[in-house]
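Engineer: what follows is a predicted structure for the sequence shown.
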Amino acid sequence: MDEKETLRGYLQTGREAMVWKLDGLGEYDVRRPLVPTGTNLLGLVKHLALVEAGYLGSTFGRPLPDAPAWMEQVESDPTVDLFATADESRADVVDLYRRVWAHSDATVAASELATEGTVPHWPAERATVTLHRALVHLIAETHRHAGHADILRETLDGAVGLRAEVDNMAPEATSSELHDRVEAAARAHRG
């Protein structure tokens, strides 16, 4: 496997993890804010659709065709991508994310890793990036948010891990006994 396909593979793993985090949950649970910042599962997917459309689309002169109007509103409303509105369905958001994947994958396929693009919202001295750097940045961003999604999903119903068939967790790590041991260790340091 060549380097470009290796990078694309790591990105795809993160993408699929994000979408899997929605499986089996009701509409309310995928949308509801679970922490004080308002972070929610469907909002994370919507945010990643925007981010990926930028880094692997517009950055390389390939804006997403037929992009939803909200993608143009980020400058006037920087929170527009952080949650699904009442009139946006889960299917709308997931379908958009999958459409962005296909568009991004076409950018990767058509370009060399050394191909340069410009990230308009980065400082001028580092706004010029290679496809390689954009892919690494996006992999980090996607997996960072997959970690957020993992914690949110565990909070909702206990489901954890990278994908349904392999949770990447040692059996002992999901036990209430481990939770109690960690709590006891923490309590030993309460001031």
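Structural biologist: Perfect, I can see it now.
Engineer: switch to C-alpha atoms for all contacts and neighbour counts from now on
Structural biologist: Will do.
Engineer: excluding chain neighbours, what is closest to the most centrally placed residue in the chain?
Structural biologist: The structure's the chain has its C-alpha centroid closest to Thr142; by Cα atoms, centre = their mean the separation is 3.8 Å. Using Cα to Cα, 6 or more residues apart in numbering and skipping residues adjacent in sequence, the residue nearest Thr142 is Gly14, 5.7 Å away.
Engineer: below is structure B, check it against A:
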Amino acid sequence: MNASNDAKADLKRYLQSTRSALLWKLEGLSERQMREPHTPTGMNLLGIVKHCANVEVGYFGETFGREWPHPEQVVTEAQWSQDTQADWFATAAESSEDIVDLYLRIWAFADETIDALPLDAEGTVAHWPEGRNTVTLHQMLIHVLTDVTRHAGHADIIREQTDGDTGLSQNNTNMPDDVDWPAYVEKLRQLAIASDAQTPAAAADDRARKQPLRQQ
């Protein structure tokens, strides 16, 4: 295996790990819990998965001349023109099983593109500005990995807010076992309160005291 194939295998492995972690964040929750918005902009777990599915089907499909065989299952241009948030929530007609199954099938579709093409294979992102819309598979792997990883982080926070469940992945929580979390949170809260009480002048004096002395 040459260096290019090694790099592609690494990127694909990290992408798959992040995909799996994202879906794991849905396990054990009710339909309502998966759909409940948690931020002022409506971020919700099932919507994150639907968004990532639509991201992958476009960047690993149309970009490289491949059409998803079931266009009615993803958000269409017409739907986006009517609602720019159309890929960020499951409709009343879509169940969590529908969304998860769609993403699993899009994984396989995307992986076919990744496996078939070299990293320097060129494609075109139709909705990107002219002059930067010609891309390579390498770029798209990094772009999608970055996007899915970012949203997996959103899912981490939403899941913890929902039922307190945490962890990096199903087989690796990556969380210490010996922390008194309520006490830790209270410690951070008190630090925040103390920082709010500090006046701008006092903060400036404090920063000045911490500056290293200049050598003469």
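Structural biologist: Yep, it's here. Just so it is clear, the model here is predicted, and its values are computed rather than measured.
Engineer: what's the TM-score here?
Structural biologist: After superposition, the two chains reach a TM-score (TM-score structural alignment, normalised by the length of structure 1) of 0.95; 191 aligned residues with a Cα RMSD of 1.5 Å.
Engineer: just to revisit the earlier point, please pull up the equivalent of the residue nearest to the centre of structure 1 in structure 2.
Structural biologist: If you follow Thr142 of structure 1 across to structure 2 using TM-score structural alignment, you land on Val148.
Engineer: which other helices and strands contact the longest helix along structure 2?
Structural biologist: Longest among the helix segments of structure 2 by residue count, using DSSP state H, is helix 137-163. In terms of contacts (3 or more Cα pairs under 8 Å, 6 or more residues apart in numbering; DSSP states H and E), helix 137-163 of structure 2 is packed against helix 3-24, helix 45-59.
Engineer: touching the helix or strand that the last one is followed by from outside, list them.
Structural biologist: If you walk from helix 45-59 of structure 2 toward the C-terminus, the next helix or strand you reach (DSSP states H and E) is helix 77-82. Judged by Cα atoms under 8 Å, 6 or more residues apart in numbering, the contacts made with helix 77-82 of structure 2 from elsewhere in the structure are Ala86, Asp87.
Engineer: kindly recompute the last result at 10 Å.
Structural biologist: Residues from elsewhere that reach helix 77-82 of structure 2, judged by Cα atoms under 10 Å, 6 or more residues apart in numbering: Asp83, Thr84, Gln85, Ala86, Asp87.
Engineer: map Asp167 of structure 1 across to structure 2 for me.
Structural biologist: Asp167 of structure 1 maps onto Thr173 in structure 2, with residues paired by TM-score structural alignment.
Engineer: excluding sequence neighbours, find me the nearest residue to that match.
Structural biologist: Here the nearest residue to Thr173 of structure 2 in space, its sequence neighbours aside, is Gly167; by Cα to Cα, 6+ apart that works out to 3.8 Å.
Engineer: make CSV out of the helices and strands packed on helix 137-163 of structure 2 and add mean neighbour count and distance to Gly153 of structure 2.
Structural biologist: Rendered in CSV, the data for these read as follows (neighbours: other Cα atoms under 10 Å; distance: least, Cα to Cα, whole Å):
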stretch, mean neighbour count, distance to Gly153 of structure 2
helix 3-24, 16, 8
helix 45-59, 24, 10
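Engineer: relative to Ala152 of structure 2, which of the ones you listed is closest?
Structural biologist: helix 3-24 (5.1 Å; Cα to Cα).
Engineer: quick revisit: which among the contacts of helix 77-82 of structure 2 end up buried?
Structural biologist: The neighbour-count test (16 or more other Cα atoms under 10 Å) applied to the contacts of helix 77-82 of structure 2 identifies Ala86, Asp87 as buried.
Engineer: can I get the contacts of helix 77-82 of structure 2 in JSON lines with distance to Asp177 of structure 2?
Structural biologist: What follows is the contacts of helix 77-82 of structure 2, written out as JSON lines (distance: Cα to Cα, whole Å):
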{"residue": "Asp83", "distance to Asp177 of structure 2": "44"}
{"residue": "Thr84", "distance to Asp177 of structure 2": "42"}
{"residue": "Gln85", "distance to Asp177 of structure 2": "39"}
{"residue": "Ala86", "distance to Asp177 of structure 2": "40"}
{"residue": "Asp87", "distance to Asp177 of structure 2": "37"}
